[in-house]
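Novice: Generate coordinates for the sequence data below:
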Amino acid sequence: MAIVVVGQFRLPAERMEEARPMMRKVMEATRAEAGCIEYNYAEDVLDPGLIRVSEVWETRAQLTAHLKTPHMAVWGEERAGLGLTGRNITVFEADAGTTL
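Specialist: Below you'll find the model as predicted:
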């Protein structure tokens, strides 16, 4: 059973240029983790500063381990410094899915 994480957070639009290298760094480190199938941040085209989150993990244990990594601790500090607000993240258990 796959673990799917979806959600969003908001950064001040005027800080996005500063935020992008930080997001890239955490995305690259996370994508290298065991059990990470997908890990994505995407800025909403219609709402600057709104970041959409999507993740897929092999197991909940691997997601839990991810949340304790050093790069996530750094990202937690960085995003707070950027003025992150509106964080709303939900975790789902899902079957293998089918292609549309």
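
Novice: rest of the way, CA atoms for contacts and neighbours
Specialist: Fine.

Novice: burial count for V5?
Specialist: V5: 18 surrounding residues under other C-alpha atoms under 10 Å.

Novice: Could you also give me the structure for this second sequence? I'd like to compare it with the first:
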Amino acid sequence: MGMMLVFVLILASFLGFELISKVPAQLHTPLMSGSNAISGITVVGAILSLAGTFVAGGEGVRIVLGTLAVFFATINVVGGYMVTDRMLSMFGSKEDSQ
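Specialist: Reported below is the predicted structural model:
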């Protein structure tokens, strides 16, 4: 089972790199918005997982990893929206930015 998970991780990484490298520059903003939505789902899943750990009397390692998952996924969502907002502001007129 472990080897299969490693294989899926390597395959997904390779496929993701190939897909992202082929995306034209005009589509990076919508693609980033979509990935932010997926990261938002990751935050919700990490919070639910962490909440279940506290209810079931989880180990310290699980609590630390769950907290880190929430923290890093939140950073990813906030940073992604900041970058998307900055990219979209470049397409606005000069009068809108003043």
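
Novice: now what about the TM-score between them?
Specialist: TM-score of the superposed chains, computed with TM-score structural alignment, normalised by the length of structure 2, equals 0.28; 45 aligned residues with a C-alpha RMSD of 4.2 Å.

Novice: Next, the buried residues of the strand or helix carrying N40 of structure 1.
Specialist: Take DSSP states H and E as the rule and N40 of structure 1 turns out to sit in strand 36-43. Within strand 36-43 of structure 1, the residues that qualify as buried are 36-37, 39-41, 43, counting by 16 or more other C-alpha atoms under 10 Å.

Novice: how many neighbours does L50 of structure 2 have?
Specialist: Applying other C-alpha under 10 Å, we find 21 residues neighbouring L50 of structure 2.

Novice: where's it relative to M87 of structure 2, distance?
Specialist: Distance of L50 of structure 2 to M87 of structure 2, given as C-alpha to C-alpha, to the nearest Å: 34 Å.

Novice: same thing with V78 of structure 2?
Specialist: Using C-alpha to C-alpha, we find V78 of structure 2 at a distance of 14 Å from M87 of structure 2.

Novice: now T29 of structure 2
Specialist: In this structure, T29 of structure 2 and M87 of structure 2 are 7 Å apart, going by C-alpha to C-alpha.

Novice: which one of the two has more residues nearby?
Specialist: Using other C-alpha under 10 Å as the criterion, T29 of structure 2 and M87 rank with T29 on top: 18 against 13.
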